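Undergrad: got a structure for you, letters missing:
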């Protein structure tokens, strides 16, 4: 009887440690996000599951092309997370002219952008310089994205994490470590 109780106790300790580790990793290191909109189409689709890293050092090591998850800007009055692509970094000059993107006066080739004809809309932030501790972000589906063209740059302290890979659906698993995919 003592042996059975000690086995249950040992199993209970293992389960508690595993659950504790899971919650620590989920809260501080890695997490999963479910995509609801199509602003990142064709790279990411609605209902895709994304694994993203939350470690704070990624905020200071972002590259153009990285996909990030961040809190919706306050001016949108929405309690949700956004996923967008980093287009310009601190001190970069950006310009979007008739659907063509320029960073520091150089045209940027974007192979990941939805290839629908660009609809010229009036956005308040299509030209400027990225401020200190912020990034300029855009969705890959430029005709259907609520992004920095509307709410300007994203503060780094609002960034939750960097997208590493799509884990669902299983037949579409993809690693996003290279900023150009």
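TA: Happy to help now that I have it. Since the structure is predicted, the reported quantities are computational estimates derived from the model, not experimental observations. Numbers count the residues shown, from 1 in each chain.

Undergrad: hey, let's count contacts and neighbours off CA atoms from now on
TA: OK.

Undergrad: Closest to the centroid, which residue in the protein?
TA: Central residue of the chain (Cα atoms, centre = their mean): residue 68, 2.2 Å from the mean position.

Undergrad: residue boundaries of the helices in this structure?
TA: For the chain, helices defined by DSSP state H occupy the ranges 2-28, 148-151.

Undergrad: Throw the ones you listed into TSV and include distance to residue 104 and mean neighbour count, thanks.
TA: Below are these laid out as TSV (distance: least, Cα to Cα, whole Å; neighbours: other Cα atoms under 10 Å):
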stretch	distance to residue 104	mean neighbour count
helix 2-28	35	12
helix 148-151	17	19
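
Undergrad: TSV for those, including distance to residue 166?
TA: Output for these, formatted as TSV (distance: least, Cα to Cα, whole Å):
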stretch	distance to residue 166
helix 2-28	16
helix 148-151	23
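
Undergrad: Against that first model, consider the following:
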């Protein structure tokens, strides 16, 4: 009889530890996220499901999820880091005067027949109204440049609004992939 009570206690303890462990992992390290909309096409499709990593600082060209409002999150690509000068000319990205290749846009650039995929701009022509990305902020853009509400419209994203980075699509099963810039 005593053995049965201790066995039940051990099972309850193991269950509690498993639930606590899952909670900590979900809260502080990884969580699933749903892509809602077409702003990241062709890289990500509407309704793709991804794993969000909540550790580490975002790097240039990482895909991040950030809070726009308490109820709304966006998923975009990091283009500019604090202190960067961002400019687009002739559908080409210049960061601090250096030309950067964006291979993730090649598919869309080939399909565009009526002008550039990304219209020319400098940071001063965005809500940032500055020559450089402010300290503690990121400049983000969707890969579907013509149909993305991003830093060109909402301004730079404060680092404290960043939920995490994501690069692993786990659903739909037939499209499982790791996004590599």
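TA: Noted; the coordinates are in hand. Given the structure is predicted, the values throughout are model-derived calculations rather than measurements.

Undergrad: Pull up the gap between the equivalent of the residue nearest to the centre of structure 1 over in structure 2 and residue 50 of structure 2, please.
TA: Aligned by TM-score structural alignment, residue 68 of structure 1 pairs with residue 64 of structure 2. Going from residue 64 of structure 2 to residue 50 of structure 2 by Cα to Cα, to the nearest Å gives 11 Å.

Undergrad: now do residue 151 of structure 2
TA: Taken as Cα to Cα, the span from residue 151 of structure 2 to residue 50 of structure 2 is 22 Å.

Undergrad: Also residue 71 of structure 2?
TA: For residue 71 of structure 2, the distance to residue 50 of structure 2 - Cα to Cα - is 19 Å.

Undergrad: the more surrounded of the two?
TA: Taking other Cα atoms under 10 Å, residue 71 of structure 2 and residue 50 do not tie; residue 50 has more neighbours (22 against 6).

Undergrad: just checking, the more buried one touches residue 36?
TA: No - counting by Cα atoms under 8 Å, residue 50 of structure 2 sits too far from residue 36 to count as a contact (11.3 Å).

Undergrad: just to revisit the earlier point, the match of residue 68 of structure 1: what's it in contact with?
TA: Counting by Cα atoms under 8 Å, 6 or more residues apart in numbering, residue 64 of structure 2 touches 58, 75-78, 162-166.

Undergrad: Apart from its neighbours in sequence, what residue is nearest it?
TA: residue 165 (4.3 Å; Cα to Cα, 6 or more residues apart in numbering).

Undergrad: give me the number of residues near the one you found?
TA: Residues lying near residue 165 of structure 2 (other Cα under 10 Å) number 25.

Undergrad: just checking, what residue in structure 1 corresponds to it?
TA: Aligned counterpart of residue 165 of structure 2 in structure 1: residue 162 (TM-score structural alignment).

Undergrad: my guess is that match contacts residue 69, does it?
TA: Yes - using Cα under 8 Å, residue 162 of structure 1 is in contact with residue 69, at 6.2 Å.

Undergrad: Which neighbours do these two have in common?
TA: In contact with both residue 162 of structure 1 and residue 69: residue 52, using Cα under 8 Å, 6+ apart.

Undergrad: Could you pull out the strands in structure 1 for me?
TA: Ranges of strands in structure 1, per DSSP state E, are 30-34, 49-53, 67-71, 81-88, 93-97, 100-103, 106-107, 127-129, 134-138, 154-155, 159-168, 174-175.

Undergrad: just so I know, which of those strands lies nearest residue 19 of structure 1?
TA: Each of these has some distance to residue 19 of structure 1 by Cα to Cα; the shortest is strand 30-34, at 14.6 Å.

Undergrad: can you list the residues that contact the closest one?
TA: By Cα under 8 Å, 6+ apart, strand 30-34 of structure 1 touches 25, 46-55.

Undergrad: could you check the angle helix 2-28 makes with that strand?
TA: 70 degrees (axes from the mean of the first three to the mean of the last three Cα atoms, to 10 degrees).

Undergrad: list the contacts for residue 160 of structure 1?
TA: Taking Cα under 8 Å, 6+ apart, we find residue 160 of structure 1 in contact with 54, 68-71.

Undergrad: State the distance from it to residue 142 of structure 1.
TA: For residue 160 of structure 1 relative to residue 142 of structure 1 (Cα to Cα), the value is 22 Å.

Undergrad: Could you double-check that residue 158 of structure 2 lies in contact with residue 133?
TA: No - contact criterion Cα under 8 Å: residue 158 of structure 2 and residue 133 do not qualify, at 10.4 Å.
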